[in-house]
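no FASTA, just this:
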């Protein structure tokens, strides 16, 4: 099927445009699942490859750092490649790398293949995000981006538990065959259903506007890179704050609340399910009340939830409630923040989204590292407060950004 098929007519039904978001959501789910399932496969990989648990952990680091470095570079190199073609190639490469992971017999081979998977993921996720914004009818960009991110959110929730469940049954090799199959399903749906969208009458200027030059007063144009940089800083701070706690959630709940087994799983699952709901609601809030206000609200609620984290461990029910509140708020800010970045970036939207993906990977590493320092020093009881302090800085930065007309108008 040709990548240069005739574009859809401008008055294509809204339902048809929304339907074309689901192949991209399927792709982000396949990629996210292949990324997060490794956390649940640690015992299986360790036993099958005869390597230590710490070496299995480095496979996660290989993926994360490769993604952080390669994604913006890849965006610069393939900037002129049609988006449908780029997504198809990325999904095909991800499927091949996942199948290779299932067949590999050495740690080095698996590490290389995880790196290739990260490169493929970097080619798909930012592209799908930008294209989702282009598909959106007027006033519905937040929901469109949230739909595509919903695949990644769901994969984040299901990845590690699915690895724990399927690892003993299928082995890590069988699980990665499943990942490859999911990527192939996403590839087929992209080839069959996704077309480059024609401009929508009355739609907001999207990230693909190929303007001859920047618009607006010269002073305004000069402040845009600063605004983009500050928005990326918010993304990094929010991710670092979340990962300070998320990385150590299980031992924190066990140490402070004595939660183990089914109770521990229930609290962690509540965080994930609430995160899926928050992702959906966050997109709708951005469309209705503006992205900047939605981000401030989400980050403020996250800050309160983190402050309540330690006292909430007094009972399983309060722990479940606070973790659910935190998960909802933490994921509700994703779609609004993407909207701000896409609007500020203009025709450089895909590069900025790629940079944000790298920033998130950087924030993940920083959060896990700083959280480890807190655990080794003051202890688990101080983890929520420390993370809330970082989140509060993000709230203050967004509050300042919201005063700028370019951000307030999103």
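That came through, no problem. If you're wondering where the values come from, they're calculated on a predicted model, not measured in any experiment.

CA only for contacts and neighbour counts going forward, please
Noted.

mind checking how far stretch 76-94 is from the chain centre?
Mean-position distance between stretch 76-94 and its chain equals 19 Å (CA atoms, centre = their mean, to the nearest Å).

OK, contacts around residue 366?
Residue 366 makes contact with residue 240, according to CA atoms under 8 Å, 6 or more residues apart in numbering.

which positions in the helix or strand where it lies come out as buried?
Per DSSP states H and E, residue 366 falls inside helix 349-376. For helix 349-376, burial by neighbour count (16 or more other CA atoms under 10 Å) applies to 349-368, 370-372, 374-375.

alright, now check it against this:
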């Protein structure tokens, strides 16, 4: 695979670390900036909303720019927002920087997804996507725990500075890695007008792939977001095991997206036909056996593998279905991912407040996966025949 893909993945790793790291930093932020933890939680919501809105908006705004310029601009905005956030004494300004960070993240990922597909042969979009998304999965394995430890030892502001500094090698890697040839390849495919690219959203196959990707990702984030209380209160493990569970989930997700990347281009039907039912079964078994610590840790790993394997395959289907929108298809894939990431935790939280117990988010994941599987069965041919 081309070197630029790995530089893009490095940037996605940094951005993924930033997206998920707040879970362990909110109490410290709330205390220092004199707001409640609930108010501090708006930082997470603002980021999620910014990601959903930012992907299509940023991609449309910069669609005539060379991809390297867009990627560098988004990366600089992302790094600058974290530097300002690390220095600000005001919560309101920190909230603004999180929105700007999300817009930059969304714009970068949308363009990176489109650019990545121009760096490989047309039949290797899935492999390119798997390398790109491996940055996110590695962030859950290493970046988020490291950020939490750094924040605990040296304060939350240090973690924000670290994110800004980590953007530097990604910046130079993209400058060197995205060559003129790659830029020309990407921009030469951008001849359709914006209205024509937006009209792709009316295609049933694209809508189908986006809905299925959002449902699957929504289930993943519903369960993942509320994993900590399952570990400590249902399984009865010490708080230190939360980090172990998160690392297991991240490791499984990395292996899942890597494995699916080798199959999702030529054999998407196999991944979905086998992985989809196994994913649903895994959520149900996890809900039933969560009180067993050994079973819980093993199932967290398995579900990470299955959820990212199936989810990344569906997002690859988005890229294939939106091949007529070469500058916007990455934003459609990003939007599908983040609609699920935003809606899943909300549905999981709703399950918790309705008195269904701490395992309610896992059952929400099962329900969303069931819905996705039912749609797959009804639209199987339309989903799996997408090739270009």
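That came in fine, so what should we check first? Remember, predicted model here, so these are calculated numbers, not experimental data.

could you check how far residue 211 of the second structure is from residue 282 of the second structure?
Separation of residue 211 of the second structure from residue 282 of the second structure (CA to CA, to the nearest Å): 21 Å.

swap in residue 76 of the second structure?
Relative to residue 282 of the second structure, and taking CA to CA, residue 76 of the second structure is found at 40 Å.

re the thing from before, run through the neighbouring helices and strands of the very next helix or strand once past the helix holding residue 366 of the first structure.
Helices and strands here follow DSSP H and E; after helix 349-376 of the first structure, the next one along the chain is helix 383-401. Applying 3 or more CA pairs under 8 Å, 6 or more residues apart in numbering; DSSP states H and E, one finds that helix 383-401 of the first structure makes contact with helix 218-246, helix 291-312, helix 349-376.

with adjacent residues omitted, what lies nearest to the corresponding residue of the first structure for residue 281 of the second structure?
In the first structure, the residue paired with residue 281 of the second structure is residue 304, using TM-score structural alignment. Using CA to CA, 6 or more residues apart in numbering and skipping the chain neighbours, the partner closest in space to residue 304 of the first structure is residue 388 (7.4 Å).

ok, now which ones touch that neighbour?
With CA under 8 Å, 6+ apart, residue 388 of the first structure has these contacts: 241, 302, 303, 304, 306, 307.

the second structure: which residue goes with that one?
So, by TM-score structural alignment, residue 388 of the first structure is matched to residue 366.

now swap in residue 134 of the first structure and tell me
Under the alignment (TM-score structural alignment), residue 134 of the first structure maps onto residue 118.

residue contacts, the nearest residue to its match once chain neighbours are set aside?
Closest residue to residue 118 of the second structure apart from its sequence neighbours, by CA to CA, 6+ apart: residue 186 at 5.8 Å. When contacts are counted by CA under 8 Å, 6+ apart, residue 186 of the second structure touches 66, 67, 114, 115, 118, 326, 327.

now do residue 345 of the second structure against residue 108 of the second structure, distance only.
24 Å.

same check on residue 347 of the second structure?
For residue 347 of the second structure, the distance to residue 108 of the second structure equals 27 Å [CA to CA].

residue 380 of the first structure contacts residue 250, correct?
No. At 10.8 Å, residue 380 of the first structure and residue 250 do not qualify as touching, with contact defined as CA atoms under 8 Å.

so between those two, which is more surrounded?
residue 380 (22 against 16; other CA atoms under 10 Å).

which residues touch that one?
Counted by CA under 8 Å, 6+ apart, residue 380 of the first structure has contacts 252, 255, 256, 374.
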